[in-house]
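In: Need coordinates for the below:
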Amino acid sequence: MSVREQIDRYIGDQSPAKREELRDLHRRILEISPDAKLWFLDGRNDNGKVVSNPNIGYGSETLSYAAGGSRAFYKIGLSANTSGISVYVMGLKDKKYLSETYGSRLGKAKITGYCIRFRSVKDVDLGVLEEVVADALGRRSAGASS
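Out: Below is the predicted model:
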């Protein structure tokens, strides 16, 4: 099954309301960066154990680990969870960047070092969320890795 088919199946398996929100966010991200590499992670580790929620990924980034290793990974992640939707921004050096840059304008969302979590797209300013995505997938900023 192709990555696009896995993404379509994942979105289609969600509840009707969450399905429409994920479909809209997926469309918006692809409009911002139509050529971004697509990823789908089913949430299982190499041993087949579920360790996270499934994620749709966009773009490409090399993540470096403290122990010295590195690997290719997505730049933006989109995931449904029990309380709503999470948008992940990978590779940020400054863990305060998201909250300091977008927090006051984003709306009703919980922001951690690399994750923006919200119950519904109605709770956030989609224009600001699009700005987060465009910043991560397009131009470089002070918070993004080089």
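In: From now on I want contacts and neighbour counts done on CA atoms only, so please keep to that.
Out: Will do.
In: What's the local residue count around the nearest residue to residue 107 once chain neighbours are set aside?
Out: Nearest in space to residue 107, with sequence neighbours left out and distances taken as Cα to Cα, 6 or more residues apart in numbering, is residue 124 at 4.5 Å. The burial count assigned to residue 124 is 17, neighbours taken as other Cα atoms under 10 Å.
In: one more, for comparison:
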Amino acid sequence: MHILHELILKIMPDAQLWFLDGKNNEGKIISNPNIGYGLLNLHYTGGKTKAFYQIGMSANTGGISLYIMGIKDKAYLAQTFARQLGKANVSGYCIHFKSLKDLNMTVLEEIIRFGSGPK
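Out: Model (predicted):
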């Protein structure tokens, strides 16, 4: 995770950092703790918005998850990057992998650059 953190900071040196403990407002655990980078305004049905990170990462028992937030086309990540990325599960906004050594780092960097820009 340290290497991934450094890579994200290299691409997004001025990014706002987020440190989330995985708990909701009532203190109930709803997710794994995660680190976020950048600033994105999420728009919800009904007109509400919420400030959140552009890129996030978390560790879990199966490995590491990298989140690319704000993607409107939920098939884009998988269609664009999954084949070249390496040994990873790619969903609408999440890339899950066991180790960085299983990934093509050039493609991972391209994904982070995509995630750090406007969508």
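In: Do you know the score for how well these two fit?
Out: After superposition, the two chains reach a TM-score of 0.96 (TM-score structural alignment, normalised by the length of structure 2), with 119 aligned residues with a Cα RMSD of 0.8 Å.
In: picking up where we left off before, who's in contact with the equivalent of the residue nearest to residue 107 of structure 1 over in structure 2?
Out: In structure 2, the residue equivalent to residue 124 of structure 1 is residue 103, according to TM-score structural alignment. By Cα atoms under 8 Å, 6 or more residues apart in numbering, the residues touching residue 103 of structure 2 are 85-88.
In: Nearest to residue 32 of structure 2, out of those residues: which one, please.
Out: residue 88 (18.9 Å; Cα to Cα).
In: Look up how far residue 23 of structure 2 lies from the residue nearest to the closest one when sequence neighbours are not counted.
Out: Take residue 88 of structure 2 and drop its neighbours on the chain: the residue closest to it by Cα to Cα, 6+ apart is residue 97, 4.7 Å away. Going from residue 97 of structure 2 to residue 23 of structure 2 by Cα to Cα, to the nearest Å gives 24 Å.
In: Okay, helices next: where are they in structure 2?
Out: 2-11, 76-85, 105-116 (DSSP state H).
In: ok, now which ones touch the alignment partner in structure 1 of residue 113 of structure 2?
Out: The alignment partner of residue 113 of structure 2 in structure 1, by TM-score structural alignment, is residue 134. Counting by Cα under 8 Å, 6+ apart, residue 134 of structure 1 makes contact with 32-33.
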